[in-house]
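*Asks:* Following is a predicted model, sequence given first.
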Amino acid sequence: MVKQTIQIFARVKPPARKQQSGIYSIDDDENLTPCLEIIIPRDLADGFVNNKRESYKFIFQRIFDQDAKQEIIFENIAKPVAER
């Protein structure tokens, strides 16, 4: 039996037409672990004091941007699993 860790991937979905586009950045340096940072701007309706968190960072094995085609996702994730 082959021992392998669970791998977690992310794919950034393009926003719907009516949906406000989110602010995100992808740190995909070869020497570092890929990191997805999501930024939620402060809402002015909350008033002057706003202690809500604005930035969330998540680490993945690989992050696919909005431009990634389904074929690329399959080649990188599903095909290696199916071949094993």
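*Replies:* Okay, I see it.

*Asks:* drop to CA atoms for contacts and neighbour counts, all remaining ones
*Replies:* OK.

*Asks:* Does the closest residue to residue 21 other than its chain neighbours lie in a helix or a strand, and which?
*Replies:* On the basis of CA to CA, 6 or more residues apart in numbering, the spatially nearest residue to residue 21 that is not a chain neighbour turns out to be residue 15, at 5.6 Å. With elements taken from DSSP states H and E, nothing contains residue 15; it lies in neither a helix nor a strand.

*Asks:* adding another structure so you can compare the two:
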Amino acid sequence: MVKQTIQVFARVKPTARKQPQGIYSIDDDENLTPSLEIILSRDLADGFVNNKRESYKFKFQKIFDQGANQETIFENIAKPVAERTIYSTHAN
């Protein structure tokens, strides 16, 4: 049995038309773990002094942007898992 670590992926989907557009950036340097930074602008109604964070940064094995379709997601994430499952079932 091959031990595998848990992998975490992200997919950035377009927001609904009624919601304000979020600002994000994807750092996909080949030498680093891909990271996604989400920037939330401060709400002036909260006043100038507040303790809200404006930037959140998360790391993932792979990040798919708004252009990724279901087929791309399946080919990169689900298909390899299914193939490993089939292979390990037949190997036993």
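*Replies:* That came in fine, so what should we check first? Bear in mind that the values here come from a model prediction, so they are computed numbers and not experimental data.

*Asks:* Surely the residue nearest to residue 21 of structure 1 touches residue 23?
*Replies:* No. Contact criterion CA atoms under 8 Å: residue 15 of structure 1 and residue 23 do not qualify, at 10.9 Å.

*Asks:* count of residues packed around residue 5 of structure 1?
*Replies:* If you count neighbours by other CA atoms under 10 Å, residue 5 of structure 1 ends up with 6.

*Asks:* now the strands for structure 2?
*Replies:* Taking DSSP state E as the criterion, structure 2 carries its strands at 9-11, 23-27, 35-39, 55-59, 62-64.

*Asks:* Just tell me which of those ends up closest to residue 89 of structure 2.
*Replies:* Closest approach to residue 89 of structure 2 among the strands of structure 2 is made by strand 9-11 (25.2 Å; CA to CA).

*Asks:* ok, residues contacting that closest one?
*Replies:* 60-66, 68 (CA atoms under 8 Å, 6 or more residues apart in numbering).

*Asks:* thinking again about what came up before, would you turn the strands of structure 2 into a markdown table with distance to residue 45 of structure 2 and mean neighbour count?
*Replies:* Putting those into a markdown table (distance: least, CA to CA, whole Å; neighbours: other CA atoms under 10 Å) gives the following:
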| stretch | distance to residue 45 of structure 2 | mean neighbour count |
| --- | --- | --- |
| strand 9-11 | 31 | 15 |
| strand 23-27 | 20 | 13 |
| strand 35-39 | 18 | 17 |
| strand 55-59 | 19 | 13 |
| strand 62-64 | 33 | 18 |
